Each structure stands twice: as structure tokens, then as C-alpha cells.
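**Student:** Sequence first, predicted coordinates after that:
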Amino acid sequence: MPIAYNNRELSWLEFNQRVLNEGLRSDLPLLERVKFLAITASNLDEFFQVRVGGLMLMRRSGRKTPDLSGLTPLQQIQAIRRRVQKMIDDQYRLLSDELLPSLHAAGIHPMNVGDLDAVQSDQVSAYFHTNVFPLLTPLAVDEDGVPPLVPALQLTVACKLIDEESKEIRYVLIPIPDNLNRRIPVTNSSGGHAFVLLEQVVAAHAGNMFPGEKVAATGCFRVTRNGDIAVQEEDAIDLAGEMEDVLAARKLSDTVRLELQVPLTRDLTRIIQHVCQASPQEIYRINGPLGLAAFMDLAFLPDFDHLRDQEWPPQQSSSITPGESLFEAIDRRDVLLHHPYESFEPVLRLIEEAADDPHVLSIKQVLYRTAKQSRVIDGLIRAAENGKHVTVLVELKARFDEARNLHRAEELQRAGAQIVYGVKGLKTHAKICLIIRREAGRIRRYVHLGTGNYNESTARLYTDISLLTCRPEYGADASLFFNAVTGRSKLLRFQRLVPAPNTMKPKLLELIASEAERARQGEPARILAKVNSLQDPEIIAALYEASNAGVEILLNVRGICCLKPGGKKRAKNIRVISIIDRYLEHTRVFYFHQGGDPEIYISSADWMSRNLDRRVELMIPIEDSQARRQVLKILETYFKDTRQASLILPDGTSVRIEPEKGKKTFRAQEYFFRQARRAAKAREHERAMILEPHVPSD
């Protein structure tokens, strides 16, 4: 019997709507609202590249098999178009009706080229000739020949030109390089920050590029191409070389979306459609500036801090004494860090300390996504240069980070590190670092395990959990893990860690079934889980069965949720919330009551088939009693949120959760920050009370 199942793509679009809803909130600081609008646009860019791109490949191959929601690829594309069109309308209504007037009132003045006075026009013209004109490369369009290649996701100005002597008409495209500033500042008599958008300036000054010709019309457009192109690993002899070919192929791939800024003349529309090889179904007409993701830069405009959220600086963990060796801190007890409320600095320090520690023999690490200027990679390079045995698994198949990972892998290799480019046929998504150290004549292993990437930039923006431990069983499992992924053996015989794709899904299904059986026996049974996405049909079916058996199931799902909660038959005991707040919710945590002896895990994996069946992932049990209490508290706190939480409805849409009448709103992320700050201050006060005598020097 088919299970009740919401379409994955439409569920994702409802998640993006929840992000957009934050931009619609008049009680948020203005630039935070701009930020959320930019995030929705960036999300849609990736959605079209990957998800719509994949569906279009299925449709073009003639595939008509429906998914579990009953929709064929063509039906999904049609439903996506309808839903996206409504979202675009909401985005630009928010921009034009609310954000732009509020920005002007706050002293931030987006201006149109046509509204500039003589002084401002001269200023913009000088800027164009000095900073923009030398970088532009116009592309002529031969309607009877091969159309020029238009770069994906770049703003492009299309021009209709008329020769002043022959009156001949021709068309030219001007792609705007990504490395140019989108905002061109202009002086403003009323003060504040005034600017015009780059594409307007290029269109207004296009005539400078074509002497002897008149620019009769211009229009701006943006093409999105299929990014769902993967390396064919079965035939790959040189994976790095094959990945470079994939990156090149994405630049030439089929159009999946064509955004046209209106108004646009009919002939320019025809030319652009011809060049981009876009069908009418792929065209979106936009009444406003294209590429709203670039407005993220505006959200961080200097001198306008009063229009942003108050800073929540990461706090120092109360488990670590300032200045002490990380090895000493971990030796004392397991260290659990809740990012970004607690700083990611201990993880960075551990790698940097290991790089310089003469007792450290080896460092092994998986890298999926890293920061542009990565202290992690710098530390690993230094470790290799210091003679440590450094092994790094660099996942080349981390979508849209492939080029950066290739570059950094080459740097590591030049420093003497041993590089492994992932696992054949699978993405390695586990977050693990193993440090092997000689202490008192014996080998000791220190391990970092987490839910987030080794990326100090996103560690300030994403919520994640880190576990630092030197428990022997975890160290032994970490060694087995690296032996398996570098030596191509099986992920078996683990004592504590639960890997995917071998054992994680069976273990989760076993735990869910165990709770169901306890409920049938009349015992209290409870499951709490926090994931980014819930899509795997087997997990969903097991949760339905557990709900029918009487298990209380509370799920915190940020994004995709294919499970239909709250149904009278299947899901009456399942409640699903989603929290969208200033930090991106990224933590994966699972709790199973198990008759009062709970099993608690953190994980790198979501409850999606791709994670459980086609990726190398890790689920990590939390055994330290203090850490267990902390993780359970984190899970339970989210379900108290009445400020940023939405309740997921059976059809995949959501409604904001409101506090009970007479009660104050509760915001989970704010609570976590205040708790971290309180703990840091208490530890600081405690240290201040300790009297340290001066010790005479020799």
C-alpha cells in the first residue's frame, strides 16, 4: 500500500516560503528582512540548477513514472512553475511595496539611472569608463549561425543596434562579469547611501561600445543552466580531471530557467530566447531587478548597524579553560559544543595545536566544504610540513564546491599530505577528524565528530554540534572508518559509531520499531528528532507505524518534509515543526526513549535516501552523562518555540505557531545564546575567585 507522501520539490518550495515569510515580518530589522529576501533568491537559483535540472533531464528522456506523491516529472515541473511564479510575485511585492520605501526612509537610496542629476550622471559615467568598460566583452548574435554562449547566472544586457548609415539592425549581448560591484555609489544631497545598479549603468552606456551605431533598445536577462551533471565514476581514470570536465560541461548545459526583466521589446525577447534555447515554459518575466541574491551584500552595508540584529558573539565553552591544551581538556571529559552559541575556535585550535605538537604522529580528516580562507586547511598543511602523517579525504563531489576543493587538495598534496578523492560511487559527507598522539610511550587517539562542516565561516551562521572525545572505542572506530574509506574496505565491526550506507538506516529502523513495540506493550514510548530534511520512504513508513502504535513523535524539520503529519489514521501522534531564524538550523540530533534508558545521537546525515543509501555518513552516540542532558535539552527547547517556529500541515504548507493567550513568546535561538553567555560568565567568575600564588623563578 502506498504511503502518504508529500512531493519533495513542492515541500522544498514551502520551506523557501517560510524563509520569505521572515522577510515579510515588519517586526524584524530592515536589513535582516533584505537578507532573508536575498536568501530565498539564492535558494531558488540552486533549486533550479539541481532539482529542476534533474527533472528536465527525466522529462527529456521520456520518463513518465510518477514519484511517491503520484506526480510524473512533467507534472512536477508544471506544479513547480505555478508555485514558483507565486513566490516570485511575493518576492517582488515585498521588494517594491515594503523594502524599497523603507530603505529610502532609512537613508539607503537605490536610484534609477534616469533619475540622476547632472553631477550624479557625470560621476556614474566616469565610474563606468574607469571600472566597468575595460572588463566588458560584447557578443554578437548571428541569427542564422551558432548562438553565443551566455554565462549561467550572470546578468546580461541585450542590445538592439541600428547602423546610422545603412540602417541595418543587429543584436549584441553584453555579459556583466561577476567580479564587478553590483552597486555603484553616487553622491546624494540628502546624505545616507545612494547607488545605482550596475546593469542599468551598462545599458545606459552601451552606446560607447558601438561607435557608428545607435542603441535602439536594451533589456536585461539571466539564464540558469542544468547543474545536475555528475562525474561518471565508473569510467573515470583521473577523477580530478573528470571533475574539471563536469565543471566545464555545466557552463554549456541546457537552460532550465530564463529570467527576463520587463519591460522588454518583442524582438529582444525573441533573440534572447533563441540564444538561450529556452522554451516558453522556462521563461519568467520579472518586474524588478534580477539576481536578488546579490542584495545580500546590501544587508551588510557599513554604518547601518541599527538596521540589523544585535550581535550574538560566540561564547567560550565553559568546558575548556582559556589557554589550556585541547588535549588536556578532552582528556578530562568529553567536550560537547553547541555552535554558533559556543565558539568553533576549540575545533580549529585542536587542529592547529596538533600541527605543532611534537607528540602528534598523524592527522586524518574528511573535508566536504571549507571556508575560502581556511584555518583548517592551513593547519593541515603546516602539520604535513612539520612531518606529521596527514591524510585528507577531499570530497570532490560536494556540489558547487568542486572547484575550490580541487584547488585546496592540490595545495595539501604539494605540502606532503596524502589526498584521497572521496569514495567511488558515494559522497563522503561524514564530519570526522582523527588525531593520533604518542603519550607516555603509548598511542592515544583524539577524535572530533560533528554535524557540520569544517568551515569557520558557516560555523558562525549555522547551528551545529561538535563532540571532542578520546574514548578508546570512538578512536578505534575512527581508525576503522579511515581504513575503510581510504582502503576501500567495508564499514563494518564498529563498536560505537554507526555509519551509512551500511548500518545507519537499519539501526534507525530498529530503534523506531523498538519504540513502537514498547508502545504496544503499554510502555511510555517517545521519539524526538531534528533534521534538515525528511524524505526517505522507509523511515517515513516506520514513523507512521510507530505513530499508529502510540509512540509520541516530535520532529523538527527545517526544510523538506515528505511525511504528512497529523493525519487521523497514520500520523495522529506525529507533530512536525520547522524553525527559521537568524541562524540556519543545521544540527541533526535523534532521541529514542528506550524504556527510560534513552539512546541519543548526533549525525552528519539527514533522513533522506541520498544520505542513508548513497553517502558515507556517521551517526554518533552521546554517552557522557552531562553531554546527554545537554543534547536532550537542546532538542526539547526547540519544541517550546513560539516566535520562529511553524507547524507543518498535512499538505506540506505551514502556519506560524503562536504563544498561548497571556503567555510571552519564546525564541529557542535567543534562549541558547543567553544560556551560553550565562555559562561563560559563570565560568569566568569562578576562575576570578581562584587565587593563584606567584611561583619564584629558578
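**Tutor:** Looks like it came in fine.

**Student:** from here on, contacts and neighbour counts on C-alpha atoms
**Tutor:** OK.

**Student:** Next, count neighbours for residue 632.
**Tutor:** Neighbour count for residue 632, taken as other CA atoms under 10 Å: 17.

**Student:** ignore the last one, residue 10
**Tutor:** When counting by other CA under 10 Å, one arrives at 22 neighbours for residue 10.

**Student:** hold the first one in mind and look at this next one:
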Amino acid sequence: MKHEKKESLYFNSEMSWLAFNERVYAASQNALYPILERTRFLGIAANNLDEFYMVRLGRLYKTHQLKQNRKSVDGLAMDQLMPIVKNRAMEQIAHHVQQWRSLRKELGTHSVNIISPKELSEEDKKWLEDYFIKNIFPVLTPMAIDPAHPVPQIPSRGISMVVQLQDKDQMSPVYAFIPLPMGLDRFIQLHGEEDRYIFIEQVITLFLHKLFSNHIILAQGLFRLIRNAEMSLQYSTSDFRMDFEEALAQRLNGEVVQLAVNARMPEHLRLYVTEQFDVNPNDMLVIDGVLGINDVQQLVSICGKKELLFPDFIPRTPQRIRNNNDDIFEAVKIKDIVVHHPYESFEVILMFLKQAAKDKNVISIKQTLYRTGDNSPVVAALIDAAKAGKSVTALVEIRARFDEEANIKWTKDLEQAGVHVIYGIVGLKTHAKLCLIVRKEAGGLKTYTHFGTGNYNAKTARVYTDLSLLTADPKLCYEAACIFNYMTGYSRIDKFDDVGVAPFTLRANLLELIENEIKFAKNGMPAVVWAKMNSLTDPTLIDALYKASNAGVKIFLIVRGMCCLRPGIPKFSENISVKSIVGRFLEHARIFCFGNGDLLPSTTAKVFISSADWMPRNLDTRLELMVNISNQTVHQQILQQIMFANLNDTANSWKLMPDGTYTPLFRELDDFDAHQFFIHNTSLSGSGMGPYPVTPNLISFERES
């Protein structure tokens, strides 16, 4: 393979991430979506951008400060990349502010009115004054700034107010900060029968004088800062959890990577805020609109108009489980089941754990936990199992970003119940989704295993598309047990027959599978790769796909987020097609399919599900799993139902072009919607004796390929 400049073969990962967020933002403009769902998508895009500043841009800041001017995979040096990334991110913020104005007007046409202070009647003001005194005033804490009162700790992503005051008895003005408590709702619903809402900061501004009764308010303004969330973890003690709690405390004082102020703030107050938080004035964003657009998602939850949301649907329980009186062990003993979330209920996985906790024949449960959410029913089931006398082991990955505090809490609750808790593996983040249950049955012990592509989180499982494989296959269960022995002790990870494990064998497994397709192509046989993932940034795997394309392998990739591979380069990647699906549900499952000498779909194809994206971090610094699907019914469901539908989807799909832009495939009339297909069609592996679902044909897929 020859090319003038190798760097031109890769897209920059930061810019690719921002392009993904633009696709999320575009969903807020989709006229086919209900208005509150479009509002939700705007909030998601804004929240994503916050995390981009906190993590990805924060990492770039730190690298730049350390004068590590190394080049990214596309050849850009840090001092070249920083202004490009920041400018594109700021463009997105401006678009979000403008889109909120548009959505606000459209919400008004549906009798959901976001009003301004000047629209308040005298009756409204009296009602709000009473509301302010009772519900807001008690939790506000004005913080004076003087030698006795240093600059307070302002939380990241919170809205704050800066006020300049004049004491009647003193000549010099003084300053104060008022952080808005994070626990308060951003919207206040006004009295009356109509749906009318006002932002809480506007209410505080109306009655600000009640906080400073002895002062004259000279000037005021709103600001919002975002801090670098990257942490430096030092293993300084023998207690991993204690080390991490200390690192979390340091995050509260992370450097400011974004300072946004409202346009009405006077210039001298802007300079005062930048000085107090050591921000370069050139890095300050002046927002002519609402700060913290991500909070508009709150409107979705407090507005009761269901007709402005996607129609509800009830997640199914696989019929084979129902046929066995909801006995998970009996259903799985017959043959493997793959549960397709959110179309099939996450309650199935909870049933698996709850049944194990109560079953007198279950003697052992081993579980990984990455993101579990608040009030986790998974954790509750493990606690119940331990209290019932089971041997319960939980590997809680406390380094799951932004879930660290919740995970630390769970470790304490689990330990108190008698669960053997492991906080993670030094040097590796445990991202694998694995549960192992050992049960006494006739003839001896029998093991049941759950492999997942998503987290053990009941809340996100309602909107993330993921796969849960439930199996009693002896080989898979044995290899899962070996992996747990590595996590809890000093066992080695060898090359397994059916499970690839990062960072030990998974990358090599993938390279071997791609190389096999190259050999088939060179021998004149069909050679095909279908792969679905969240991100593709690993240069080694990208180069392997380029090599495969050049050899004639047909490659179809569904990459929801970042993709550094450049498709469609003549004589180099012309056999590679990439698309992204962004719609009602967040595509999260990782599925890898290889033709194995035949056209796809085929009963002889090699099919895998995985917890890992094709990124250096997943393959080199995380414990990840890739599971071979050998059961023919599950194999058929994943290949001919799930992958077919995703490849056929046009309603939610964007095609990646050689120049890095994404072109929408939807045309509004005859689009095939994979999300709607799965809502209305039952799964194959869990269908019991019922009819198999109809699989969409390849017309759309062939047209776009």
C-alpha cells in the first residue's frame, strides 16, 4: 500500500468526536421527532459537550501545559490542534443557544411556555415572591469576597451569580458570589392551569435585593465554569479506595477549562471573574442566551404532556423464559439466549440475579460492576445474596468516570453485607461485563454466565441498545471462571478458545480474524467484515482494515461515535463503507462478524459480541471481553436480525464521506427504522416455540453499499 502522506489516511479523534456530537444536535432539529424529544436531544448534545471540555479538552490542556507537543494520529501538533478544536466546540455552543430559542418558540405552539420576567403579571410576581421566600431563599448562600472570605469553591457545571455591592456606610464596592444549589430544579412551574415555566436564575435576579438588604446592588451577572475532570491517581497507600477518594477531592479544584458568562454581565465584572478563577480573558465565552443548555432536559421530565414524547412501548420478556415459568436457569439450560435491550427488558438480568439470591441451590455469585446508577437493583440483589449465605464476589470498578462517588458508596454497602469486594485491577480499568453463578444440580455443580455489551444499569438499559448473552455452555463458563480468577488472584490469562481478553489476546484475535479474510480474498473466495461499535480510533486495526480493503475484502462498519478511519479512498479504502446511527436509542452494542470464506450472512460466519470498542484504551489499558457466538439460534439472531436491521437502517443513519463529513441517509418517506423494527418484532433466540421474526431484506443496504 502506498500513499503520499500517511497522516492523510486518518481523521483526528477530537474532531471526529465533535462531528458525532453534531449528529446528536441534528436530532434536535429533526421535525419528525416530537418536540420534547428534540428538546431532550439538545440537552444531551450540550451535556456531551460539557464532558468533552472536562475530559478530552482537559487532557489536551494538560498535555499542552506540559509542553508535550506530540502529534496526533492525523499529524497535527498540539499547538495546531488546540485552536481548531476550541473553535469548533465554541461553534457548537453558539448553535445550541440558537436552537434553544427556536425550540422555545415551538414549545409555545404546544402550550408549553417558557416565559421571561417581563411577561410576568403582578399576580405572578406575588406568587413567585412567596415561592422564593419559602423554597429558594433558605438554600442560597451569598459568599462575600474579602480577606476574611476567600474565593469559594464553585462547583463545575453549576450556575453562579456574581454581584457588585455598595455598603451605605463604606466608599469602596464589595463583591459576592452566589452559587445556585445543584439540587434545585432549573425550571419553576408557575401557578395556574397553563404549562408556564421560568428559569430559577431569573427568579433569583428578581428578588436579589432580599439577600442584600443593607447594600445597593451596583452590577450583577451569571457565569458557569467547567473544570478539568482528569485525575492523577497515586497509589500511595495500601488502600485503593482511599487513594481514589483523595483523587476525587482533588478534582473539585481542577483548573477551569471553560468560563461562560451571560452577555448582560458588565465588562468589569467579567474581568473580575476571570481574575478570581485564573482564566485567560481570551478563553472566556460570552453567551447571549441561556447558560447551561444541558439543563433543558429537566423540562422533559416535569412537563406532563406525553403526546409531545415518543410513544411508550413495553419491553418484552423473551418467550422462552415465559414458557419456563420465568425460571431463568431452566430457560438457559435448554440453550443460550441473547437479550436485546431495550426492546427486551433488563428485568431479565435482574431476574437472573434475584433468582440466584433466593435459590437455595446457588452457592456462588461473581459479578463485575462498572456503571450501576443510583439505587441499583443489581447491587441490592448481590447484598440479598450475601445475606442469604451465598459466596458473593464483586469487582467494582471505582474509576468509571463520573460514577466514582456512587461506586465507592456501593463498595461500602456491599462490604457491610459480607460481599468480597475488589476495587479494580492496578494498571487496568475493568470494563468487562460479566456475571458467573454456580448452582448445585443433579449430577454436580453447574455454572451459568452472563456476558454483556452494556452496563449493569437498569436506568440506562431503557435507552441504550445492548446485548446480554445468558449461557450455560461449559466452555464459555470455564473461561469466564478463569477470567474471574485473574481478577481476584494471580492467575494468568492464556489464549482461550471462545473468549478474547484485552489487553492480553483481544487485539491479536481481531488482527487474526481480519488477516483470515485477507487470505480468503487472495484465494478468490468471498471475504466480508461487518462490525458495529461505538468508536474506531486504533491505528493498528485501522491499518489492518486498509490492508484488507486493498486485498478486496468488503467491509461494512457501523460506528456510532468517533471514527478515525477514512473510507472510500480509491485504491486504498474503496471497499470500506462507514455509517453512524443516531436515533431514539443510543447504539451501544459491539458486534463483530467475519465471513469466514462465505458471503454474509452465513451459518459458518464467525460472530462475536464484545464490551470493547476498537480504541487503544480498550485494547491496551482495560480489561475487556470478546465472546464467540457458537449457538446457532443466537448466531442467526445477531447476524440476520440485529446486524441486518442496522445495516438496512436509513431513518437514523449518516454515511461517513472520504472528506470526514457525514451525509444523512434519511429521506422521510420510505426509510427503514431499525429502532421501530425491534420495538415491534420479537427476538429469535428467546422466541420459544413461537414464530421467528421477519428479517428485513437487503435492498437499502445494497443501495448504500
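**Tutor:** Thanks, I have it. Everything numeric in this text was worked out from a predicted model, so none of it was measured.

**Student:** mind listing what's buried in the helix ranked longest in structure 2?
**Tutor:** Identified as the longest helix of structure 2 according to DSSP state H is helix 78-109. Across helix 78-109 of structure 2, burial judged by 16 or more other CA atoms under 10 Å covers 78, 81-82, 85, 89, 92-93, 96-97, 99-100, 103-104, 107.

**Student:** Pull the residues that contact stretch 482-489 of structure 1.
**Tutor:** Residues from elsewhere that reach stretch 482-489 of structure 1 (CA atoms under 8 Å, 6 or more residues apart in numbering): 364, 393, 420, 422-423, 490-491.

**Student:** Can you tell me which of those residues are buried?
**Tutor:** With burial judged by 16+ other CA under 10 Å, the buried subset of those is 364, 393, 420, 422-423, 491.

**Student:** Which of those fall in strands?
**Tutor:** 364, 393, 420 (DSSP state E).

**Student:** Where do the strands of the stretch 401-550 of structure 1 begin and end?
**Tutor:** Ranges of strands within the stretch 401-550 of structure 1 are 418-420, 427-428, 432-439, 442-450, 462-469, 498-500, 526-531, based on DSSP state E, counting those that start in this stretch.

**Student:** Pull up the aligned stretch in structure 2 for the fifth one.
**Tutor:** When you say that, I think you mean strand 462-469 of structure 1. The alignment of strand 462-469 of structure 1 onto structure 2 (TM-score structural alignment) spans residues 464-471.

**Student:** compared with structure 1, how much does that stretch deviate?
**Tutor:** Stretch 464-471 of structure 2, aligned to structure 1 and superposed, deviates on average by 0.4 Å (mean CA distance after the TM-score superposition for structure 1).

**Student:** Show me which residues of stretch 678-695 of structure 2 are buried.
**Tutor:** Buried-residue list, stretch 678-695 of structure 2, by 16+ other CA under 10 Å: 678, 682-688, 693.

**Student:** Mind picking the two most distant members of these?
**Tutor:** 678 and 688 (17.3 Å; CA to CA).

**Student:** mind putting the strands of the stretch 401-550 of structure 1 in a markdown table, distance to residue 108 of structure 1 included?
**Tutor:** Below are the strands of the stretch 401-550 of structure 1 laid out as a markdown table (distance: least, CA to CA, whole Å):
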| stretch | distance to residue 108 of structure 1 |
| --- | --- |
| strand 418-420 | 48 |
| strand 427-428 | 44 |
| strand 432-439 | 44 |
| strand 442-450 | 41 |
| strand 462-469 | 28 |
| strand 498-500 | 50 |
| strand 526-531 | 38 |
